[in-house]
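Student: Starting from these lines, generate the structure:
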Amino acid sequence: MRSLFVPAALTFLPAACSATTEATPERTEVAGAVCQAPDDLSPARPYRIPQDEVAADVPVAFNMLAVSWSPQACRSGKDYPDERYQCASNQFGLTLHGLWPNGADNKHPRYCAAPGPAIPVETVREHFCMMPSPSLQQHEWAAHGTCGWDSPEAYFAQSARMWDGLNKPDLEAIPAQRLTAGAIRDAFAAANPGFPRDGVFIATTDGWFREARLCYSKDYRPMRCPSGLGAPDRERLKLAPRGVAGGVPGGAQTAG
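Tutor: This is a model prediction of the structure:
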């Protein structure tokens, strides 16, 4: 049986202890505990742009806020999970994959400008508990942030406003025998009154829930997704468990 552990650099404090501590951008509720950015956290290397994915001239039609299930990212190795901080203890649940400007058709703006040097460590630290992977932060800024914002600080500030304004449903409370794409879609809509049910795109990987992609207008108002909803309501899904210590399995990572 594999033992559970929390890396020394990443501290999870009991929620009860946070009552006397003033909240900061570096601390947030995670799995009934308080996430605090590791002391030795550092940025990822500057992202190298894949030239065959550049689509700088595609107009933005709407936005997506991609909310991923961290244990699935860790078990699959997709979407740039951080093995040391995000995956070693596997205590994160829903985390932010990214804020994505989308085009009107199947082509979307990507890599709209040179991303520049590594994201400043202060920015990485401020948003770690929302997006607990320096590599993912660097990728999202390069691939998506450059298509609507002048700096990583502006991009992640807008992402954080949307993330903080979103009520995250308790997906683990859904009985396994009732876990479908429709049940997850219902959970997001119920947790966020006024958010349209057809504004929740469900992405899966081989029968596992991967992430919910929430659709917003260009001025960040919830809207129906104009290009489908992903997995159909009836599709049965599995939810990767939290609390199983371990890193990212071998294999290539895929961009998001």
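Student: contacts and neighbour counts: CA atoms only from here.
Tutor: Noted.
Student: Which stretches in the stretch 1-150 of the chain count as strands?
Tutor: Per DSSP state E, counting those that start in this stretch, the stretch 1-150 of the chain carries strands over the ranges 11-14, 27-30, 33-36, 62-69, 94-102.
Student: Comparing those strands, which stretch has the densest surroundings?
Tutor: Mean neighbour counts were compared across the strands of the stretch 1-150 of the chain using mean count of other C-alpha atoms under 10 Å; the top stretch is strand 94-102, at a mean of 25.
Student: Now show me the structure for the sequence below, then we'll compare the two:
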Amino acid sequence: MKRLSALLAAMLWASLVVPAAAQDRAGRFDYYVLSLGWSPSWCRATGDSRDAGQCDAGGKTDFIVHGLWPQYERGWPQDCASDDRDPSRRDSQAMADLMGSGGLAWYQWKKHGRCSGLSAAGYFAATREAATRARIPGVFDGLSRDITLPPSVIEDAFIEANPALTRDGITVTCRSEALQEVRICLTRDLQPRDCAPDARRDCSRRSVLMEKVR
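Tutor: This is a model prediction of the structure:
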């Protein structure tokens, strides 16, 4: 009986001991997600209260690059240790035309860019290249009035503008009733590919609001 009790205790102890997760390592990832945020939605939810420049009337800001995120086939790395120098304030600010602000560019480097294995300059260049390759549908350019439409229609518009995209290679996210982001999955050399299952979570609403561009 004592021997059985000892064996059960050992088995219970082993089940409670969870191996420590391996630290995320720079350059070790499988693919990228390019995240394009709909600026008017972000401005209403967050940017207006911060007096963010990208929300100024007349700026005509529609989609901005939220980030270029290294991904695993399941999950993603973040906050990786890196020996590369952080970008300067000037380097980060030079991304504001694409990302809305230098502050976002620096934050994305800190959280995601260090995991790419690239230098800050290389990561920003890859981000700009990925954004250049992703064509924004003309129907959303300078949107002059609020519209409400199904997330699948937004996907259709991007697939039409980017024929190499597949239905599983793009996902639309929402925040409350508003469009939040369009996310496009890319290989490490920035070619379209299908997203892993955990990155395919589309907005579940029947329709989303796209507020007009300011």
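Student: Superposed, how do the two chains score by TM?
Tutor: TM-score for the superposed pair, counting by TM-score structural alignment, normalised by the length of the second structure: 0.76. Supporting figures: 186 aligned residues with a C-alpha RMSD of 2.8 Å.
Student: related to what we said a few turns ago, kindly reformat the strands of the stretch 1-150 of the first structure as JSON lines containing distance to Gly145 of the first structure.
Tutor: Compiled in JSON lines, the strands of the stretch 1-150 of the first structure are given as follows (distance: least, C-alpha to C-alpha, whole Å):
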{"stretch": "strand 11-14", "distance to Gly145 of the first structure": "29"}
{"stretch": "strand 27-30", "distance to Gly145 of the first structure": "23"}
{"stretch": "strand 33-36", "distance to Gly145 of the first structure": "25"}
{"stretch": "strand 62-69", "distance to Gly145 of the first structure": "12"}
{"stretch": "strand 94-102", "distance to Gly145 of the first structure": "8"}
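Student: Out of those, which gets nearest to Gly194 of the first structure?
Tutor: Counting by C-alpha to C-alpha, Gly194 of the first structure lies closest to strand 62-69 out of the strands of the stretch 1-150 of the first structure; the figure is 16.2 Å.
Student: what angle sits between that closest one and strand 94-102?
Tutor: With axes from the mean of the first three to the mean of the last three C-alpha atoms, to 10 degrees applied, the angle from strand 62-69 of the first structure to strand 94-102 works out at 160 degrees.
Student: and strand 62-69 of the first structure, which stretch of the second structure?
Tutor: When the second structure is aligned by TM-score structural alignment, the counterpart of strand 62-69 of the first structure is residues 31-38.
Student: Same check on stretch 156-165 of the first structure?
Tutor: For stretch 156-165 of the first structure, the matching stretch in the second structure spans residues 124-133, with TM-score structural alignment as the criterion.
Student: Now that stretch on the first structure. Mean distance?
Tutor: In this overlay with the first structure, the average offset of stretch 124-133 of the second structure from its partner residues is 0.8 Å by mean C-alpha distance after the TM-score superposition for the first structure.
Student: Quick check: buried residues in that stretch?
Tutor: Counting neighbours by 16 or more other C-alpha atoms under 10 Å, one finds that the buried residues in stretch 124-133 of the second structure are 124, 126-128, 130-131.
Student: Stretch 42-52 of the second structure too?
Tutor: Here stretch 42-52 of the second structure shows 42-43, 47 as buried, counting by 16+ other C-alpha under 10 Å.
Student: got it, and stretch 136-148 of the second structure?
Tutor: Residues of stretch 136-148 of the second structure classed as buried under the neighbour-count rule (16+ other C-alpha under 10 Å) are 136-137, 143.
Student: before we move on, the earlier item: now what about the match of strand 62-69 of the first structure, what contacts it?
Tutor: Outside stretch 31-38 of the second structure, the residues that touch it by C-alpha atoms under 8 Å, 6 or more residues apart in numbering are 62-73, 127, 130-131, 179-188, 190, 210.
Student: can we see that at 6 Å?
Tutor: Outside of stretch 31-38 of the second structure, the residues that reach it under the criterion C-alpha atoms under 6 Å, 6 or more residues apart in numbering are 62-71, 180-188.
Student: rewinding a little: which residues are in contact with the match of stretch 156-165 of the first structure?
Tutor: The list of residues contacting stretch 124-133 of the second structure from outside it, by C-alpha under 6 Å, 6+ apart, reads Leu68.
Student: Can you get me the centre-to-centre distance for that stretch and its chain?
Tutor: From the chain centre to the centre of stretch 124-133 of the second structure is a distance of 13 Å (C-alpha atoms, centre = their mean, to the nearest Å).
Student: Would you agree Leu13 of the first structure is in contact with Ala33?
Tutor: Yes. Look at Leu13 of the first structure against Ala33 with C-alpha atoms under 6 Å: they come within range, at 5.5 Å.
Student: Now which residue in the second structure aligns to Asn192 of the first structure?
Tutor: Residue correspondence, TM-score structural alignment: Asn192 of the first structure in this structure matches Asn162 in the second structure.
Student: Now do that match: how many residues are near it, please.
Tutor: A count of nearby residues for Asn162 of the second structure, using other C-alpha atoms under 10 Å, gives 16.
Student: One more: Arg236 of the first structure?
Tutor: Using other C-alpha under 10 Å, Arg236 of the first structure is surrounded by 18 other residues.
Student: out of everything not next to it in sequence, what's closest to the alignment partner in the second structure of it?
Tutor: With TM-score structural alignment defining the correspondence, Arg236 of the first structure maps onto Ser207 in the second structure. If you skip the residues right next to it in sequence, Ser207 of the second structure has Pro150 as its closest partner in space, 3.9 Å away by C-alpha to C-alpha, 6 or more residues apart in numbering.
Student: Equivalent analysis for Ala26 of the second structure, please.
Tutor: Taking C-alpha to C-alpha, 6+ apart as the measure, Ala26 of the second structure lies nearest to Cys115, with 4.1 Å between them; neighbours along the chain are not counted.
Student: Is it correct that the one you found is in contact with Cys80?
Tutor: Yes. In this structure, Cys115 of the second structure sits in contact with Cys80. The criterion is C-alpha under 6 Å, and the distance is 5.1 Å.
Student: neighbour count winner among those two?
Tutor: Under the neighbour definition other C-alpha under 10 Å, Cys115 of the second structure and Cys80 were set side by side, and Cys115 has more, 26 against 20.
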